[in-house]
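Student: The following comprises the amino acid sequence and a computationally predicted model.
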Amino acid sequence: MSYRVQFFPRTPIVPNASQTRKTNVSPSFREAFSEAQQTLKISKHAQQRLEERNISIDEQQWALISQKVLEAKQKGIRDSLVLTNQAALIVNAVNQTVITAMNREEAQAQLFTNINGAIILE
């Protein structure tokens, strides 16, 4: 004995205008998605280095760094050296991830390789 099973696609039920409720969601999905894409991630390694070296970067500075990394990404930069008054960060612009961090004194004696861009913030 054999059975034939036939599947039919479900048709979506579209509510009429009186059944739909509009909620004011702030921010919109597009804005939230755009903001999430612009936010820098900090790798576990970089977080450890920031803590070990007592490097603190305020939200305003992080926002500026994030903005500049996004600009670098749009220009085709993959890995960038970001220099601030107190820190040197290596950032993967493609993934928008801080890879490592060191204080400026430590960075003065370093040779940086495998970067194809630099962002200098004072």
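Tutor: Ah, there it is. Numbering: from 1, shown residues only.

Student: C-alpha only now, for contacts and for neighbours.
Tutor: Will do.

Student: give the contact list for the nearest residue to Thr84 once chain neighbours are set aside.
Tutor: Of all residues not flanking Thr84 in the chain, Leu121 sits nearest, at 4.9 Å (CA to CA, 6 or more residues apart in numbering). By CA atoms under 8 Å, 6 or more residues apart in numbering, Leu121 lies in contact with Val82, Leu83, Thr84, Asn85.

Student: Name the single longest helix found in this protein.
Tutor: Longest helix in the chain, counting residues (DSSP state H): helix 59-74.

Student: what helices or strands is that one leaning on?
Tutor: helix 29-38, strand 117-120 (3 or more CA pairs under 8 Å, 6 or more residues apart in numbering; DSSP states H and E).

Student: any idea of the angle that helix forms with helix 29-38?
Tutor: Here the directions of helix 59-74 and helix 29-38 differ by 90 degrees (axes from the mean of the first three to the mean of the last three CA atoms, to 10 degrees).

Student: Residues touching the helix or strand that helix 59-74 is followed by, excluding its own?
Tutor: The element immediately downstream of helix 59-74 (helix or strand, assigned by DSSP states H and E) is strand 79-83. Strand 79-83 has contacts (CA under 8 Å, 6+ apart) with 65, 69, 88-94, 104, 112, 114-122.

Student: ok, Glu31 to Leu64 distance?
Tutor: Distance, Glu31 to Leu64, using CA to CA, to the nearest Å: 18 Å.

Student: try it against this one:
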Amino acid sequence: MSFKIERGHILPSHNSRVNIEKNNSNIDFKDVLQQTIKGKEKIKISGHAQQRMLERNIRLQPMDIHRIEEAMEDLEKKGAKESLMIYKDMAIIASINNRTIITAMGKEDVDIVTNIDSTMIIK
């Protein structure tokens, strides 16, 4: 079986069906990338944070996401980089520059938090 390399992907050269499937998946990736670049996705949730949220039964509704986005904007204006945000019954640690939630926990689970430069209580 022979292969060819196209745009950093290894593709079998004899099977056009596989190439078509690869190209379709690249289109989906391009759409997602364009949406992200255009700013439609204002915050990200890391894989680690997603796992912790599942384990701790923490759910974010669209309004919660909006409030957290606003808080990140306020923190960025103040020069924050890594922040602890207390919101409702949860504590969120986020990278403000990357607009990424790093981890999440119930606020009663917060004992010691290190490597942050700011804290915000979201009301």
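Tutor: Noted; the coordinates are in hand. As the structure is a prediction and not an experimental result, all values here were calculated from the model.

Student: Let me see the TM-score of these two.
Tutor: Overlay of the two chains. TM-score (TM-score structural alignment, normalised by the length of the first structure): 0.66; 88 aligned residues with a CA RMSD of 1.7 Å.

Student: what's the spacing between the spatially closest residue to Asn114 of the first structure that is not a sequence neighbour and Ile115 of the first structure?
Tutor: Excluding its sequence neighbours, the residue lying closest to Asn114 of the first structure (CA to CA, 6+ apart) is Asp79, at 7.1 Å. According to CA to CA, Asp79 of the first structure stands 5 Å off from Ile115 of the first structure.

Student: For Ile55 of the first structure, grab the count of nearby residues.
Tutor: 17 (other CA atoms under 10 Å).

Student: ignore the last one, Arg56 of the second structure
Tutor: So Arg56 of the second structure, with other CA under 10 Å, has 13 neighbours.

Student: Just give me the match in the first structure for it.
Tutor: Structural alignment (TM-score structural alignment) places Arg56 of the second structure against Arg53 in the first structure.

Student: How about the contacts made by its match?
Tutor: Here Arg53 of the first structure is in contact with Met102, Asn103 (CA under 8 Å, 6+ apart).

Student: re the thing from before, now the buried members of the contacts of Leu121 of the first structure.
Tutor: Buried by 16 or more other CA atoms under 10 Å: Val82, Leu83, Thr84, out of the contacts of Leu121 of the first structure.

Student: what would the residues you listed look like in JSON lines with distance to Thr100 of the first structure?
Tutor: As requested, those are exported to JSON lines (distance: CA to CA, whole Å):
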{"residue": "Val82", "distance to Thr100 of the first structure": "11"}
{"residue": "Leu83", "distance to Thr100 of the first structure": "12"}
{"residue": "Thr84", "distance to Thr100 of the first structure": "14"}
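
Student: What residue, apart from its backbone neighbours, is nearest Thr100 of the second structure spatially?
Tutor: Lys44 (4.6 Å).

Student: The first structure: which residue goes with that neighbour?
Tutor: Using TM-score structural alignment, Lys44 of the second structure pairs with Lys41 in the first structure.

Student: what about that match, neighbour count?
Tutor: Residues near Lys41 of the first structure, counting by other CA under 10 Å: 18.

Student: just Ile10 of the second structure next, same as before
Tutor: With other CA under 10 Å as criterion, Ile10 of the second structure counts 12.

Student: Buried residues in the helix or strand where it lies, which are they?
Tutor: Here Ile10 of the second structure, judged by DSSP H and E, is contained in strand 9-12. By neighbour count on 16+ other CA under 10 Å, the buried set for strand 9-12 of the second structure is Leu11.
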